[in-house]
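Student: Generate a structure from the sequence data that follows.
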Amino acid sequence: MNRTEAREWVVKMLYQYDVSRLPISKIFENFYKENDPGEQKEYIENTVIGAIEHLEEIDKEIERYSQNWALNRMPKIDLAILRCSIYEMQYGNIPVNISINEAVEIAKKYSTEDSHVFINGLLGAFVRDKGLEEGKSNDN
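Tutor: Prediction:
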């Protein structure tokens, strides 16, 4: 499994957590029954757990940059994509441009026709406002 596939699984797990509120251990268990994350296991687990641990702060950032879109009105998959990307940029060690590009591509694959534009705009505003450099994460 490569990092792009792992990131898609992070988004799927965050989505599943949001809609089911299953314990994260159960979500991991279900994933490992049918998938071998290989070298990506640490990234997947750290990102999912980290995003959930920082969910309140991440959601405040999403609300701040979503320009009058209530979280409960957003597609759940878009929320999962945004949560993954903001976690990566704010708390992880993932370059900003990679995180945004991957988020946009995941949105094109799994969400509505125009979601990638919304996600790109929101994440771009987040990066500009936070002073994150292109190609760098908050931890670099």
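Student: hey, let's count contacts and neighbours off CA atoms from now on
Tutor: Noted.
Student: what's around the nearest residue to I106 once chain neighbours are set aside, how many residues?
Tutor: Distances taken as CA to CA, 6 or more residues apart in numbering place E8 nearest to I106, at 6.7 Å, with adjacent residues excluded. Residues within reach of E8, counting by other CA atoms under 10 Å, total 22.
Student: Which positions within the helix or strand where E8 lies qualify as buried?
Tutor: When elements are defined using DSSP states H and E, E8 is found to belong to helix 3-20. Neighbour counts over helix 3-20 (16 or more other CA atoms under 10 Å) mark 4, 6-17 as buried.
Student: And the next helix or strand past it?
Tutor: helix 24-34.
Student: Return the list of helices and strands in contact with that next one.
Tutor: Under the contact definition 3 or more CA pairs under 8 Å, 6 or more residues apart in numbering; DSSP states H and E, helix 24-34 sits against helix 3-20.
Student: Please work out the angle formed by the directions of the helix it packs on and helix 24-34.
Tutor: Angle, helix 3-20 to helix 24-34, by axes from the mean of the first three to the mean of the last three CA atoms, to 10 degrees: 130 degrees.
Student: Just want the most central residue of the chain.
Tutor: C84 (1.4 Å; CA atoms, centre = their mean).
Student: contacting residues around that one?
Tutor: 7, 10-11, 14, 47-48, 51 (CA atoms under 8 Å, 6 or more residues apart in numbering).
Student: Same list (those residues) but as TSV, adding distance to K26.
Tutor: Shown next, in TSV, are these (distance: CA to CA, whole Å):
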residue	distance to K26
R7	19
V10	14
V11	16
L14	13
T47	16
V48	13
A51	17
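Student: Could you also give me the structure for this second sequence? I'd like to compare it with the first:
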Amino acid sequence: MQARHVSRELALLSIGQLPSKPEKIQAQQLQDVLLAAIRTLSTEVQDTLETASAEVARGNERLLSSETRAIDVQSARAMVNEALELAQTAINRVGAALEIPEFIQLANQKEVRAYVMELLTNVQANRVEVDQLINASMVDWQMHRLARIDQDILRIATTEMWILGVPQKVAIDEAIELAKRYSGDEGHRFINGVLRKISDRLSGKAPLEPEGAEIVEESQESGVSS
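Tutor: Predicted structure coming up:
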């Protein structure tokens, strides 16, 4: 794994479990970030499996009470298919959890820790402005209606493009990979569409950003490879 890829994934998984104030994030130790990431994965797996189990139960009840009516059989089949998709999502989360030992080894690299902290600090420090830009780039949708994991993927990518000066294509491609791994089936397509619109705004192809924030025109070198 590349250093920045590991940093992005750790930032995504830990951000919901860490303090929201930038100065408190700076005080966190690396083990705090890793523990937060593990807790997030564990919670995601448990919640997803519980939802999948409930869907299977609902589908089974529908089948038993359907008396072979076609509409009920189709509904039950849809429930079971949904449960299978949720189970697959949970399996993906378990797969990610199995990579935690590799994360721990890589996270000990100074460049990984440095970029994790840079991401977490800047996402929280610029959260209001970043959320405004994301909301302005969505059509008939709002941030608060998205799953938390999708919100954070968008925040990280937007912060990279807008605040940290990461090349837009790199930030978008990395966000898509995170979405494929942690979001729903169509999540990566939605996130790609929103980030493309944000990229157009930052490139001057669409009305620009909310007031009170500046665009970083040139990539800032931090000594960590993308």
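Student: how about structure 1, which residue sits the furthest from its center?
Tutor: Per CA atoms, centre = their mean, the most distant residue from the centre of structure 1 is K33 (22.6 Å).
Student: That one and I27 of structure 1, how far apart?
Tutor: Noted for K33 of structure 1: a distance of 10 Å to I27 of structure 1, by CA to CA, to the nearest Å.
Student: Could you verify my assumption that M1 of structure 1 touches K41?
Tutor: No: checked against CA atoms under 8 Å, the pair M1 of structure 1 and K41 is beyond contact range at 9.4 Å.
Student: higher neighbour count, those two?
Tutor: Legend: neighbour count by other CA under 10 Å for M1 of structure 1 and K41, higher for K41 (15 against 12).
Student: how many neighbours does I77 of structure 1 have?
Tutor: Neighbours around I77 of structure 1, by other CA under 10 Å: 22.
Student: Oh, that last question was meant for A125 of structure 1, not what I typed.
Tutor: A125 of structure 1: 15 neighbours (other CA under 10 Å).
Student: what does it align to in structure 2?
Tutor: In structure 2, A125 of structure 1 lines up with K197, judged by TM-score structural alignment.
Student: Buried residues of stretch 31-44 of structure 2, list them for me.
Tutor: Buried residues in stretch 31-44 of structure 2, counting neighbours by 16+ other CA under 10 Å, are found at 33-34, 36-41, 44.
Student: neighbouring contacts of stretch 55-74 of structure 1?
Tutor: 51, 79, 82-83, 86-87, 122, 125-126.
Student: Can you get me the start-to-end distance on that stretch?
Tutor: First residue to last in stretch 55-74 of structure 1 (CA to CA) measures 16 Å.
Student: now swap in stretch 19-28 of structure 1 and tell me
Tutor: End-to-end distance (CA to CA), stretch 19-28 of structure 1: 15 Å.
Student: what about the helices in structure 1?
Tutor: If DSSP state H is used as the criterion, the helices of structure 1 fall at 3-20, 24-34, 41-53, 55-65, 76-90, 96-110, 115-130.
Student: which residue numbers in structure 1 go with the strand or helix carrying D72 of structure 2?
Tutor: Using DSSP H and E, the element containing D72 of structure 2 is helix 70-98. Alignment note (TM-score structural alignment): helix 70-98 of structure 2 is unmatched in structure 1.
Student: hang on, the earlier thing: just give me the closest of the contacts of C84 of structure 1 to N140 of structure 1.
Tutor: Proximity of these to N140 of structure 1, judged by CA to CA, is greatest for T47, which lies at 17.0 Å.
Student: Quick one: buried ones out of the contacts of stretch 55-74 of structure 1?
Tutor: 51, 79, 82-83, 86-87, 122, 126.
Student: Next, give me the two most distant ones among those.
Tutor: A51 and L122 (17.4 Å).
Student: what residue of structure 2 takes the place of Y91 of structure 1?
Tutor: In structure 2, Y91 of structure 1 lands on I163 (TM-score structural alignment).
Student: my bad, should have said L55 of structure 1
Tutor: Match for L55 of structure 1 (TM-score structural alignment): R127.
Student: And for its match, the neighbour number?
Tutor: 16.
Student: can you tell me which residues contact I100 of structure 1?
Tutor: 85, 120, 123-124.
Student: out of the residues you listed, which is most surrounded?
Tutor: In the contacts of I100 of structure 1, the most neighbours by other CA under 10 Å go to S85, 29 neighbours.
Student: Without its sequence neighbours, what residue ends up closest to that residue?
Tutor: In space, S85 of structure 1 is closest to S99, 5.6 Å off (CA to CA, 6+ apart).
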